[in-house]
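[1] Turn this into a model:
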Amino acid sequence: MSDSYRRWWPPRGVRADLLIAAGIAVASVVAGVAGAPGPAWPYGFGLALVAAAAVPARRRWPVGASVVVLAATLAYFALGNPMNPMVLAYMVMLYTLAEVRGIAVSAVFVVAVVAGLVWSESAEDSQGDIFRAVGWLLTAAAAGAVARQRNSTIAQAERRARAEERLRIARDLHDALGHRLSLINVQAAAALHRLGEHPERAESALAAIKEASREALGDLRATLGMLRQADERAPTGPPPAVAPATLEAAEVGGAERPGMAALDRLIAGARETGLAVRLRVECGRAAVPALAPEVDQAVYRIVQEALTNVTRHSGAGSAAVEIEFDDGSGQVTVRVDDDGSAVPGPPGHGIRGMRERAAALGGELATGPLAGGGFGVSARLPVRGAG
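    Down below sits the predicted model:
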């Protein structure tokens, strides 16, 4: 369809209303001719056309269009005309009112037209038709109320999805940048301290800063690349599954997020800050079981955030990272313990983000001081993910 054609071609909803209006007008004429029209029929036909013509205006002016159809309907029956398909126009308006304005407004219009039908001159001869018409009018209003409830449910789901998507974006950006920027901060402080007396050590720290900044840019590009590829309607469940990858894969477009395969590199970066980190992976079988992609990513992110908090807040000299697979429960436990201050750092988004990430997968996370001193983070996640 050309652009010039689209400019004057009405939208789909308006086209549907025009077809409804035309159908009501034709049906009214056919019914009037076939039913031995009386002397007031020409006026009734004109009123039926007025009611049909008001239907396409229901989307923009629902109340105004309904008032026009109500007036035409009451005038039609006041002239003594028999039951006519123009009542369909009123049913459409009742549906619209109940959907847009609520069942209470629609009920007012139902009462108004019923009163007009009972008062009209033709009421005594067509009680059965009146009762049937009232039944159809109530059905139309009820259908509109159901549509209103459905629209409300859909809107709530979309708002919830948008809120969850904003939370996921904030969590991913925090995870992607927080750890790298913390390393840069620590290494920059070390470089300034060593610049005068130990220039060779300062050079090593600057090299670490360069590497951390490069990886931070890679993480940011990976996150932005996935956001560009995301659907407009955000998911309401756990984050979309992605395959594990090392940080070298973090490039724009189609980039993958890191998992357990990148833990060695992550821990090496933490060691460059002077923190002694020990990694232990324990499994009851010969090979580590395959994690669901989103769980693989969560294990990495939880370790990353926990080590970031250790280097930033605790003043610890060492930390232990332990990952244990339990075949019986089908869960993986991630622990990060340090020997620093047992008091958590100032409030931030890190621990809350870890807890939200674990909960989204059907797991749990606990933090707190250790019995022998230091601070610990412990997460239990299902190997297969949520569901």
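[2] contacts, neighbours, all on C-alpha from now
    Fine.
[3] Could you pull out the helices in the stretch 101-250 of the chain for me?
    For the stretch 101-250 of the chain, the helices defined by DSSP state H, counting those that start in this stretch occupy 103-119, 127-194, 199-229.
[4] which residues are in contact with the shortest one?
    Helix 103-119 is contacted from outside by 70, 73-74, 77-78, 94-95, 97-98, 123, 130, 134, 137-138, 141-142, 144-145, using CA atoms under 8 Å, 6 or more residues apart in numbering.
[5] Give me the distance from it to the chain's centre.
    Relative to the mean C-alpha coordinate of its chain, helix 103-119 is positioned 40 Å out (CA atoms, centre = their mean, to the nearest Å).
[6] Tell me which residues of it come out buried.
    Neighbour-count burial for helix 103-119 flags 103, 106-107, 109-110, 113-114, 116-118 (criterion: 16 or more other CA atoms under 10 Å).
[7] Rebuild these as TSV, extending it with distance to residue 179.
    What follows is the buried residues of helix 103-119, written out as TSV (distance: CA to CA, whole Å):
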residue	distance to residue 179
103	54
106	58
107	60
109	63
110	64
113	68
114	70
116	73
117	74
118	76
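[8] farthest pair in the residues you listed?
    103 and 118 (22.2 Å; CA to CA).
[9] circling back: what's the closest of the helices of the stretch 101-250 of the chain to residue 375?
    Between residue 375 and these, the shortest separation by CA to CA is 18.1 Å, and it involves helix 127-194.
[10] buried stuff in the strand or helix carrying residue 15?
    Assigned by DSSP states H and E, residue 15 belongs to helix 12-34. For helix 12-34, a neighbour-count test (16+ other CA under 10 Å) marks 14, 17-18, 20-29, 31-32 as buried.
[11] For the nearest residue to residue 272 once chain neighbours are set aside, which residues are in contact?
    Using CA to CA, 6 or more residues apart in numbering and skipping residues adjacent in sequence, the residue nearest residue 272 is residue 208, 7.4 Å away. By CA under 8 Å, 6+ apart, residue 208 lies in contact with 184, 187, 272.
[12] Can you tell me which of those residues has the most neighbours?
    The residue in these with the most neighbours, by other CA atoms under 10 Å, is residue 187 (24 neighbours).
[13] what's the spacing between stretch 128-139 and its chain's center?
    Its chain's C-alpha centre and that of stretch 128-139 lie 41 Å apart, by CA atoms, centre = their mean.
[14] Can you give me the buried ones in that stretch?
    130, 133-134, 137-138.
[15] how about this one, so we can line them up?
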Amino acid sequence: MTSPVRALWDAPAASPAPPRRVWRDWALVGAIPVLAIVEAALRPDLPWRWLWAVVLAGLAVTLLWRRRRPFTMLAVAFSAGTIVSLATGGDPQAFTTAYFLILLYSVFRWGSGRAMIFGGALVALGMVLTFVSRAPTPTDLVGGVAVAVTTATLGVALRWRSASRVRELERARLLEREQLARDLHDTVAHHVSAIAIQAQAGATVAATDPDATADVLRTIEGEASRTLREMRAMVGVLRATDPADLAPTPALRDLRTLERTDAPPVSVTVGGDIAAVPAPVAAAVFRLAQEAVTNARRHARSATRVDVEVVVDGEGVRLRVHDDGEAAASTPPGFGIRGMRERAALFGGTCEAGPDPEGGWTVTAALPRKGWTA
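    Modelled structure (predicted):
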């Protein structure tokens, strides 16, 4: 087989799986027998009209399995219709037979690749046998082929649209998972790093300064409580169904909460019109600064201070986090730096981290205004 035909032959059934039955199926099964009988009563010119009314009414039940067994139902209906046509010597010419197109549509909408190939071949064979029994006019020939092709095309188009929508939803889920992973990393890593630093300090002074040890334990308790609060807030956001229940996102004014007096101390400076920064951008800047401070306190050896500078101007928001410690050159890039770059890129910005020519380590980020409204 050639590649396109092989791909179609191996194609699975449509995804997501169709519903087993819906109310429309029952409505059609109830309405078609009535329509077949009414048509037979109102059109005495139709050959074998009552036979066709019974056949069409009986075949209407195939619509109940048209999604789960599309090719089987199409084969049953078209085979029975073709046999009756050949036995009676001609096309029924009944309008009610139009519901066979629903079965054809179902094969191309829900069936596997093999079902589509066999279904198309079956319909083509049935049309050929019907036309052989009586000489068709060009209008009948062109019209029959056009209707069948249009029905099949409609099924394929809606199948492709549904698959495309599923892919879009999956991409949205992946983006949400990446966002959640960044938020969890930035939130938990910041506080847990502070807890680890305080625990190391407590172990150092435990034997010589009980009062300092008590202060360290109180600091650890505070960091742990803040971690629990932020985790609960994030879980609450994920579980909330009412927008009013959502916890507020960090703002630029919340950058002051990053300031610390224990070694290495953290100093925060914010300038410009912070009120003009949209909430999502402000939250992104806060998380970038939080992760940069966490990395500085965790990895910068011999650091005596960490400076956080945020400036809002006509071009956007610029962030700079600098420590004067000795960077651990052997530390490989982790999820934190990658998450910072991804977070900045979401708003059309950039984020860079590396050794500073004047000493220490510097993280810079720029979120341009054009990215706020993109």
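[16] Post the TM-score for the overlay when you can.
    Comparison of the two superposed chains (TM-score structural alignment, normalised by the length of the second structure) gives a TM-score of 0.85, and 349 aligned residues with a CA RMSD of 2.6 Å.
[17] number of nearby residues for whatever residue of the first structure lines up with residue 193 of the second structure?
    Aligning on TM-score structural alignment places residue 193 of the second structure opposite residue 182 in the first structure. Counted with other CA under 10 Å, residues neighbouring residue 182 of the first structure total 19.
[18] For residue 272 of the first structure, see how far away residue 182 of the first structure is.
    12 Å (CA to CA, to the nearest Å).
[19] Wait, a helix at residue 362 of the first structure?
    No - counting by DSSP: H, G, I helix; E, B strand; the rest coil, residue 362 of the first structure is not part of a helix but coil.
[20] give me the element the residue nearest to it when sequence neighbours are not counted is part of.
    Nearest residue to residue 362 of the first structure in three dimensions, chain neighbours excluded: residue 386, at 5.1 Å (CA to CA, 6+ apart). For residue 386 of the first structure, there is no host helix or strand (DSSP H and E).
[21] Residue 386 of the first structure is in contact with residue 357, isn't it?
    No - at 11.1 Å, residue 386 of the first structure does not count as touching residue 357 under the criterion of CA atoms under 8 Å.
[22] which one of those two has more residues nearby?
    Legend: neighbour count by other CA under 10 Å for residue 386 of the first structure and residue 357, higher for residue 357 (27 against 17).
[23] So what does that one match up with in the second structure?
    With TM-score structural alignment as the criterion, residue 357 of the first structure matches residue 343.
[24] Check the mean deviation of the helix or strand hosting that match from the first structure.
    In this assignment (DSSP H and E), residue 343 of the second structure forms part of helix 335-345. Overlaying the first structure shows helix 335-345 of the second structure at a mean distance of 1.1 Å from the equivalent residues (mean CA distance after the TM-score superposition for the first structure).
[25] for that helix, packing partners?
    Under the contact definition 3 or more CA pairs under 8 Å, 6 or more residues apart in numbering; DSSP states H and E, helix 335-345 of the second structure sits against helix 138-205, helix 279-299, strand 350-355, strand 361-368.
[26] which other residues reach it?
    Residues from elsewhere that reach helix 335-345 of the second structure (CA under 8 Å, 6+ apart): 182, 185-186, 284, 288, 291, 350-353, 365-367.
[27] Of the residues you listed, grab the buried ones for PyMOL.
    To isolate the buried subset of these in PyMOL, counting by 16+ other CA under 10 Å, use the following:
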select buried, resi 182+185+186+284+288+291+350+351+353+365+366+367
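[28] of the contacts of helix 335-345 of the second structure, closest to residue 309 of the second structure?
    Closest to residue 309 of the second structure, out of all of the contacts of helix 335-345 of the second structure and judged by CA to CA, is residue 365, at 10.6 Å.
[29] Which secondary structure element is home to residue 321 of the first structure?
    If you go by DSSP H and E, residue 321 of the first structure is part of strand 318-326.
[30] just checking, what packs against the very next helix or strand once past that strand?
    The helix or strand immediately downstream of strand 318-326 of the first structure is strand 331-338, counting by DSSP H and E. Under the contact definition 3+ CA pairs under 8 Å, 6+ apart, strand 331-338 of the first structure sits against helix 293-309, strand 318-326, strand 375-382.
[31] Recalculate using a threshold of 6 Å.
    strand 318-326, strand 375-382 (3 or more CA pairs under 6 Å, 6 or more residues apart in numbering; DSSP states H and E).
[32] most neighbours per residue, which of these?
    Greatest average neighbour count among those goes to strand 375-382 (a mean of 23), per mean count of other CA atoms under 10 Å.
[33] what range in the second structure matches it?
    With TM-score structural alignment applied, strand 375-382 of the first structure matches the range 361-368 in the second structure.
[34] wait, doesn't residue 368 of the second structure sit right on residue 316?
    Yes - applying CA atoms under 6 Å, one finds residue 368 of the second structure in contact with residue 316, separated by 4.3 Å.
[35] Once you drop chain neighbours, what's closest to whichever residue in the second structure pairs up with residue 337 of the first structure?
    Alignment note (TM-score structural alignment): residue 337 of the first structure maps to residue 322 of the second structure. Closest residue to residue 322 of the second structure apart from its sequence neighbours, by CA to CA, 6+ apart: residue 362 at 4.4 Å.
[36] Quickly note the distance from the residue mapped onto residue 305 of the second structure from the first structure to residue 153 of the first structure.
    Under the alignment (TM-score structural alignment), residue 305 of the second structure maps onto residue 318 of the first structure. Going from residue 318 of the first structure to residue 153 of the first structure by CA to CA gives 51 Å.
[37] residues in contact with residue 331 of the first structure?
    381-383 (CA atoms under 6 Å, 6 or more residues apart in numbering).
[38] and residue 183 of the first structure, how many neighbours?
    By the criterion of other CA under 10 Å, residue 183 of the first structure has 24 neighbours.
[39] What lines up with residue 210 of the second structure in the first structure?
    Mapped onto the first structure by TM-score structural alignment, residue 210 of the second structure lines up with residue 199.
[40] and the gap between the aligned partner of residue 23 of the second structure in the first structure and residue 22 of the first structure?
    Counting by TM-score structural alignment, residue 23 of the second structure lines up with residue 15 in the first structure. According to CA to CA, residue 15 of the first structure and residue 22 of the first structure sit 11 Å apart.
[41] mind checking what residue 276 of the second structure lines up with in the first structure?
    Residue 276 of the second structure maps onto residue 290 of the first structure when the alignment is built from TM-score structural alignment.
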